[in-house]
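Engineer: Got a predicted structure here, sequence first:
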Amino acid sequence: MTGKRSSYHHGELRDALIDAATGIIREQGIEGFSLREAARRAGVSPGAPAHHFKTAKGLLTEVALLGYRQLGEYLARVEQTGDAAGDIAGISLAYVRFALDHPGVFRLMFRNDLVDRGDPRYEGTSMSTFQPFAQAANAYRRTEGMDRIEERAALFAVWSAIHGMAHLVLEEKVNGLFGVASSKEWVESHLPTVLKAIWHTHARGGVQSSS
């Protein structure tokens, strides 16, 4: 993208810088990101990102918000079948696949030091992203809403399990345990079976299921 062009129509430069930052994080991880590199990729002056986003955190917040929307698309594509344990397994698989497909962005999304969670869009975007996730968890636990602490605790337990799986996959901690060469291979060949075994076993062991 370097030198692609030095002038943009109104609004285009902002999007170009977000695309550049996302590309850097996708290829090099958070460690490779800098405002200067984002500007270089977008083909603009080093001061351009600061003009539009003020700080690196401002630009990284835009990348994280985009990541939440993309994760929401992954989760929304999971077909709800009415089998509560099967549905939560499907949501879990989509969550882990997103993390594996977008590892840098996934890690960024949960970095308090790099993302401005006070941004007025953050709460709405993240809550909307996890709506399919919350619905599947509620069906699995036979609860409704998130008003009572018991309902939030149930969702927290499910999310913790799935989020932990995603990080273990990214750090390739499952390879030796299951005898596979790569996390990608494990996700495609083993994870669907593992998830179904986990959630159906929990349901039979006393966790309520609608199936």
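Structural biologist: On my side now, so go ahead. Residues are numbered from 1 along each chain as shown.
Engineer: contacts and neighbour counts: CA atoms only from here.
Structural biologist: Noted.
Engineer: can you pull the contacts of Ala161?
Structural biologist: Contacts for Ala161 (CA atoms under 8 Å, 6 or more residues apart in numbering) come out as none.
Engineer: Return the set of buried residues in the helix or strand it falls within.
Structural biologist: Here Ala161, judged by DSSP states H and E, is contained in helix 149-170. Residues of helix 149-170 classed as buried by neighbour count (16 or more other CA atoms under 10 Å): 151, 154-155, 158-159, 162-163, 165-167, 169-170.
Engineer: One more: stretch 52-69?
Structural biologist: 53, 56, 58-69.
Engineer: quick one: which of the residues you listed sit in helices?
Structural biologist: Among the buried residues of stretch 52-69, the residues falling in helices (DSSP state H) are 53, 56, 58-69.
Engineer: what about Glu12, how many neighbours?
Structural biologist: 11 (other CA atoms under 10 Å).
Engineer: how far away is Leu170 from His52?
Structural biologist: Distance, Leu170 to His52, using CA to CA, to the nearest Å: 32 Å.
Engineer: Same question for Ala134.
Structural biologist: In this structure, Ala134 and His52 are 35 Å apart, going by CA to CA.
Engineer: Okay, one more to line up with it:
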Amino acid sequence: GPETNELLLGKALKDGFREKVELATKFGITLSQDGKFGIRGDAEYVRSACEASLRRLGVTSIDLYYQHCIDTTIPIEVTMGELKKLVEEGKIKYIGLSEASASTIRRAHSVHPITAVQIEWSLWSRDAEEDVIPTCRELGIGIVCYSPLGRGFLASGAKIVETLDQNDYRKTLPRFQQENLDHNKILYEKICAISEKKGCTPAQLALAWVHHQGDDV
């Protein structure tokens, strides 16, 4: 269930192991009692979420604290203002953003330096190259890629859809709909051809591509 990962990680961090790792976690997505998801970035929530994570993890400080989703109803300056206070209090060391636009990154960075921005970046998803990645590099912000295997597509191709559970959220994504799979499988076939020449799997090739994007990735 929600927050279970932090509780389990808290157990693993005992007995001196905490000092051996860099610890990152997120805030910003809420789950109501009736099972509905929400997004919050107000100052009160930012603080309460951080303090709750500290308790679950059993630590006094979080190395990298990400805003999971940007709350568009709250100015990013408000969210960052509270995060800056948490840094000054020693409860977090560095601030990260996830799924933020280039303009939001700039505004946030003007309040307090952003250490990392998490984005979807892969051979299958390259929209961030237009403005988000250049902005991060201009400002000296690290880039953390999620779904480097295209949510599994770059490892299995179109056949992955046949293996997905009926409740798998990927079934709702446009890229996994049949009308788009016919086009997307052309990309996968090209990747397969290159990986065969290189003597590796398509998944290995996709990961190597991301790894090759720079030392800041």
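Structural biologist: On my side now, so go ahead. This one's a predicted model, so the numbers in the text were calculated from it and none came from an experiment.
Engineer: TM value for the aligned chains?
Structural biologist: In this superposition the chains share a TM-score of 0.30, using TM-score structural alignment, normalised by the length of the first structure; 116 aligned residues with a CA RMSD of 6.1 Å.
Engineer: Pick the one among the buried residues of helix 149-170 of the first structure closest to Lys184 of the first structure.
Structural biologist: Nearest to Lys184 of the first structure among the buried residues of helix 149-170 of the first structure: Val169, at 8.3 Å, using CA to CA.
Engineer: What is the burial count for the spatially closest residue to the closest one that is not a sequence neighbour?
Structural biologist: Leaving aside its chain neighbours, Val169 of the first structure sits nearest to Ser183 (5.7 Å; criterion: CA to CA, 6 or more residues apart in numbering). When neighbours are counted by other CA under 10 Å, Ser183 of the first structure registers 20.
Engineer: Touching, Ser183 of the first structure and Ala166? I think so.
Structural biologist: No - taking contacts as CA atoms under 8 Å, Ser183 of the first structure lies outside contact range of Ala166: 10.2 Å.
Engineer: Any idea how many residues pack against Thr163 of the second structure?
Structural biologist: Neighbours of Thr163 of the second structure (other CA under 10 Å): 8.
Engineer: Near Ile76 of the second structure, how many other residues are there?
Structural biologist: Neighbours of Ile76 of the second structure using other CA under 10 Å come to 19.
Engineer: which one is it nearest to, not counting chain neighbours?
Structural biologist: Ala108 is the one closest to Ile76 of the second structure (CA to CA, 6+ apart), at 6.1 Å.
Engineer: Check which helix or strand that neighbour maps to.
Structural biologist: With DSSP H and E as criterion, Ala108 of the second structure is part of helix 102-111.
Engineer: can you give me the helices in the first structure?
Structural biologist: Per DSSP H, the first structure carries helices over the ranges 12-28, 35-42, 48-53, 56-76, 84-101, 103-109, 122-129, 131-141, 149-170, 175-178, 183-189, 191-204.
Engineer: Summarise which helices and strands the last one is packed against.
Structural biologist: Yep, that's helix 191-204 of the first structure we're talking about. Counting contacts by 3 or more CA pairs under 8 Å, 6 or more residues apart in numbering; DSSP states H and E, helix 191-204 of the first structure is packed against helix 84-101.
Engineer: ok so, going back, so the residue nearest to Ile76 of the second structure sits against Val78, correct?
Structural biologist: No - when contacts are counted by CA under 8 Å, Ala108 of the second structure is not listed as touching Val78 (9.3 Å).
Engineer: Those two: which has the busier surroundings?
Structural biologist: Set side by side, Ala108 of the second structure and Val78 show more neighbours around Ala108, with 23 against 16, by other CA under 10 Å.
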